[in-house]
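> pasting the structure only:
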């Protein structure tokens, strides 16, 4: 892969042909928004994508990892293969926005921008197909199910989505309400964190609240465990590494004068450094086991890794940053060191081939379009849709 800084690029933010796609991008996005679907159930979304690809005559593969679709666009000149990835699934969130395109599926909402990702990928497919003779190499556009969990990237990889033709590099974007409209957040190395999850059942011995000497108090055990888990990052992780251990759920007890027989807690672990895989799990179990043993209680711990960290390749990141510098025209521009403890199964693609995942700012505070991701009032400035297509188109043009 090489970057061609001398290639003339129009510094206009969005080229006219992509500007003319804007109304379609908005229409597609709002259609997806009205009919959100959960992981591996993206049937309506997938069917719409397939109908559009068929109407345009774009070669494609379907039913990959249940609902996944891959469009394949061969350029006029042979060359390397660049993949573009977009996720399609929604969240189990009840929408609170009062907009014409409000979710029509009760309890399900596109609260993270995946409707926009799918629309951007679809617009990119259309634009590139119209200009395929000008493209060097091949572009594979991956419409992926189930990013929010349990994860659709790995099943797609196992189904051969990166093969035939073999992908040389991959890029993807996430609309991002933590950045103002048009700002590009891109970083070499770790961009997003690994995510690990745990559930733990604490078993004590219940009894009367006035007779604690006859019991093993599951509330006391769980309270000590929650406090002790916070020492993992403070005392077991190199201060130059970032990590998080969060207990998000704690349930115990049934009455004011009853000492709880058992307790349940669950939480998440996040980190950037791949070398920490397994290390935090070991400390979590050691702490829980030690505290339970010291009080005479027992435990049942379930701990699993969900996604690895999102690690961007330096060369492909340089390409994306170079392109971003020709597209953004906001005062803040490119944010080179954007990073979050959020996670993404784009990480599995990046473990297989070099690539870059980046953020496209979509927040507009003046319009009230700045609610955080996964919020029931999440929405974004749809101007970002055309910018996403522009970013992808220029990355394709500059990749070789």
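Arrived safely. Source: prediction; values computed, not measured.
> Please count neighbours and contacts with C-alpha atoms only from this point.
Noted.
> Which parts of the stretch 151-300 of the chain are helices?
Ranges of helices in the stretch 151-300 of the chain, per DSSP state H, counting those that start in this stretch, are 153-158, 218-229, 231-236, 279-295.
> As a markdown table, those helices with mean neighbour count and distance to residue 89 would be great.
Shown next, in a markdown table, are those (neighbours: other C-alpha atoms under 10 Å; distance: least, C-alpha to C-alpha, whole Å):
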| stretch | mean neighbour count | distance to residue 89 |
| --- | --- | --- |
| helix 153-158 | 20 | 12 |
| helix 218-229 | 19 | 33 |
| helix 231-236 | 13 | 32 |
| helix 279-295 | 16 | 29 |
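> Quick check: which of these is nearest to residue 93?
Distance to residue 93, taken as C-alpha to C-alpha, is lowest for helix 153-158 among these, at 22.3 Å.
> Contacts only, for the spatially closest residue to residue 90 that is not a sequence neighbour.
Among residues not flanking residue 90 along the chain, residue 110 sits closest, at 4.6 Å (C-alpha to C-alpha, 6 or more residues apart in numbering). Neighbouring residues of residue 110 by C-alpha atoms under 8 Å, 6 or more residues apart in numbering: 33, 36, 89, 90, 91, 103.
> repeat for residue 376
93, 94, 95, 96, 97, 109, 111.
> hang on, the earlier thing: from the contacts of residue 110, which land in helices?
By the criterion of DSSP state H, membership of the contacts of residue 110 in helices covers residue 33.
> And the contacts of residue 110, which of them are buried?
Among these, those classed as buried by 16 or more other C-alpha atoms under 10 Å are 33, 36, 89, 90, 91, 103.
> what's the farthest-apart pair in these?
Between all members of the buried ones among the contacts of residue 110, the farthest pair (by C-alpha to C-alpha) comes out as 89 and 103, at 13.2 Å.
> mind listing what residue 388 touches?
Residue 388 neighbours (C-alpha under 8 Å, 6+ apart): 120, 173, 360.
> Using neighbour counts, trim these to the buried set.
For these, a burial check counting by 16+ other C-alpha under 10 Å picks out 120, 173, 360.
> shouldn't the second one be in contact with residue 358?
Yes: taking contact to mean C-alpha atoms under 8 Å, the distance of 4.8 Å between residue 173 and residue 358 places them in contact.
> hmm, back to that, which of the buried ones among the contacts of residue 388 fall within strands?
Under the assignment DSSP state E, the buried ones among the contacts of residue 388 contribute 173, 360 to strands.
> a markdown table please, covering the buried ones among the contacts of residue 388 and showing distance to residue 204.
Putting the buried ones among the contacts of residue 388 into a markdown table (distance: C-alpha to C-alpha, whole Å) gives the following:
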| residue | distance to residue 204 |
| --- | --- |
| 120 | 53 |
| 173 | 47 |
| 360 | 49 |
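> let's bring in a second model and compare:
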């Protein structure tokens, strides 16, 4: 492990240069064309076999070991966010209104660094390594598209590792979560229909705003009265639009919200309850309700044996005091979940916070940044994870 970490330190400048290049040239989900070309260019310089244009802008590299064995995958997401960067650094985004504010630039740099070290060891590898550069994690979800295009096959992936920069955790530490780590998500589209009339004569119409208020209040009982206190779920309505004037009863109200759950059973139950509430309550008030669900990401559930493997490696690399076990899942989403639906794997968090350097802002903040000392740590840990698994 000491030797691998030393190798990662040796390529620190390589890692920083790549990360800053990506940071200065951010691209949004499904638009990562220059990022795609840059990744291909670096893989080619490392003599690593790769496939272009997977799910349009994704890239898949492969390092084939000399000895037959299992295939393990490492994943990095590629897309940036529609945010104007406020950091005054030499590597500030050159693209107005776009910024790597979630660490995906670092994820790609770490994967390329791990690829560089592992490619030099391919004659010693007891198996293969797939290098998955995934587009559109922040938007439409590139993981599911890549899977449908066969990224987990030929050769079949036996396990996968993914990481995410963690601005809440000091650099030099990692955080692991057993079992459920991130929630599933669904977008809720609701329309309530009534009948318009003059506000002075409400009895002549059907007030869709009053009905909508009853629906919203009832939606809040789904979690409080149907979900176990030991489970977690959220139903939130974030948008509501209806009416055309202050003295006219609105004939239509449209609402949009989100459902977050950790359990597939809870997700199914909550969606059924939402449908019942939206359709049944308006009927009792002489209105009509319509519910359309936009399915989002599924819950991210780590394989506990894989978590143990990473913990063992991180304990040896960083020391047990620098390995944090997360006790509660997040209701945020992450489409790495689709890879975990298809094979064993683990997703973990890599500390990048440094208060002395002023690196303290959360992801999706216009001043988000990372302590680049995290880059060789991420590389070393991913390389060790691969080698230990292939044993």
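Great, that's in hand. Since the structure is predicted, the reported quantities are computational estimates derived from the model, not experimental observations.
> between the contacts of residue 376 of structure 1, which has the most around it?
Highest neighbour count within these: residue 109, with 32 neighbours (other C-alpha atoms under 10 Å).
> Translate it into the numbering of structure 2.
The equivalent of residue 109 of structure 1 in structure 2 is residue 99 (alignment by TM-score structural alignment).
> Enumerate every residue touching its match.
Per C-alpha under 8 Å, 6+ apart, neighbours of residue 99 of structure 2: 23, 26, 27, 80, 81, 82, 83, 84, 85, 93, 366.
> which of those sit farthest apart?
For the contacts of residue 99 of structure 2, and using C-alpha to C-alpha, no pair is farther apart than 27 and 366, which are 15.5 Å apart.
> returning to what we had before: find the residues that touch each one of residue 89 and residue 103 of structure 1.
Shared contacts of residue 89 of structure 1 and residue 103, counting by C-alpha under 8 Å, 6+ apart, come down to 36, 110.
> coming back round to it: so the match of residue 109 of structure 1 versus residue 80 of structure 2, what's the distance?
6 Å (C-alpha to C-alpha, to the nearest Å).
> Nearest residue to residue 254 of structure 1 in space, please, no chain neighbours.
residue 260 (7.1 Å).
> And the aligned residue in structure 2 for that neighbour, how far from residue 217 of structure 2?
Using TM-score structural alignment, the partner of residue 260 of structure 1 in structure 2 is residue 250. From residue 250 of structure 2 across to residue 217 of structure 2, the span is 19 Å (C-alpha to C-alpha).
> And residue 30 of structure 2, by the same measure?
Taken as C-alpha to C-alpha, the span from residue 30 of structure 2 to residue 217 of structure 2 is 38 Å.
> Residue 154 of structure 2 now?
Distance, residue 154 of structure 2 to residue 217 of structure 2, by C-alpha to C-alpha: 51 Å.
> contacting residues for the aligned residue in structure 2 for residue 77 of structure 1?
Aligning on TM-score structural alignment places residue 77 of structure 1 opposite residue 67 in structure 2. Residues near residue 67 of structure 2 by C-alpha under 8 Å, 6+ apart: 123, 124, 125, 126, 127.
> thinking the third one is in contact with residue 66, fair?
What it means is residue 125 of structure 2. Yes: the pair residue 125 of structure 2 / residue 66 is scored as a contact, 6.1 Å apart, by C-alpha under 8 Å.
> follow-up on the earlier one: just curious, which of the contacts of residue 67 of structure 2 is nearest to residue 295 of structure 2?
Once C-alpha to C-alpha is applied, the member of the contacts of residue 67 of structure 2 that ends up nearest residue 295 of structure 2 is residue 127, at 36.2 Å.
> That closest one -> structure 1?
That one, residue 127 of structure 2, aligns with residue 137 by TM-score structural alignment.
> ok, its match to residue 169 of structure 1 distance?
Distance, residue 137 of structure 1 to residue 169 of structure 1, using C-alpha to C-alpha: 12 Å.
> between the two, what contacts are shared?
Residues touching both residue 137 of structure 1 and residue 169 (C-alpha under 8 Å, 6+ apart) are 81, 82.
> So which of these two has more stuff around it?
The residue with more neighbours, out of residue 137 of structure 1 and residue 169, is residue 169; 23 against 20, by other C-alpha under 10 Å.
> that older thread, between residue 125 and residue 66 of structure 2, tell me which one has more neighbours.
residue 125 (23 against 14).
> Can you tell me the closest non-neighbouring residue to that one?
In this structure, residue 125 of structure 2 finds its nearest non-sequential neighbour in residue 65, 4.6 Å apart by C-alpha to C-alpha, 6+ apart.
> what's the burial count for that neighbour?
So residue 65 of structure 2, with other C-alpha under 10 Å, has 20 neighbours.
> May I have the residues that are in contact with it?
Applying C-alpha under 8 Å, 6+ apart to residue 65 of structure 2 gives the contacts 122, 123, 124, 125, 126, 127, 128, 129.
> Please flag which of these sit within strands.
127, 128, 129.
> Tell me where the stretch 101-250 of structure 2 has strands.
Secondary structure of the stretch 101-250 of structure 2, counting by DSSP state E, counting those that start in this stretch: strands at 127-134, 159-170, 174-176, 180-182, 184-193, 197-198, 233-242, 248-249.
> what would those strands look like in JSON lines with distance to residue 61 of structure 2?
Converted to JSON lines, the strands of the stretch 101-250 of structure 2 look like this (distance: least, C-alpha to C-alpha, whole Å):
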{"stretch": "strand 127-134", "distance to residue 61 of structure 2": "5"}
{"stretch": "strand 159-170", "distance to residue 61 of structure 2": "14"}
{"stretch": "strand 174-176", "distance to residue 61 of structure 2": "26"}
{"stretch": "strand 180-182", "distance to residue 61 of structure 2": "27"}
{"stretch": "strand 184-193", "distance to residue 61 of structure 2": "29"}
{"stretch": "strand 197-198", "distance to residue 61 of structure 2": "63"}
{"stretch": "strand 233-242", "distance to residue 61 of structure 2": "38"}
{"stretch": "strand 248-249", "distance to residue 61 of structure 2": "60"}
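> ok, and the closest non-adjacent residue to the aligned partner of residue 240 of structure 2 in structure 1?
Alignment note (TM-score structural alignment): residue 240 of structure 2 maps to residue 250 of structure 1. Using C-alpha to C-alpha, 6+ apart and skipping the chain neighbours, the partner closest in space to residue 250 of structure 1 is residue 265 (4.3 Å).
> Show me which residues of stretch 129-149 of structure 2 are buried.
Residues of stretch 129-149 of structure 2 classed as buried: 129-138, 141-147 (neighbour count, 16+ other C-alpha under 10 Å).
> Alright, I will stop here.
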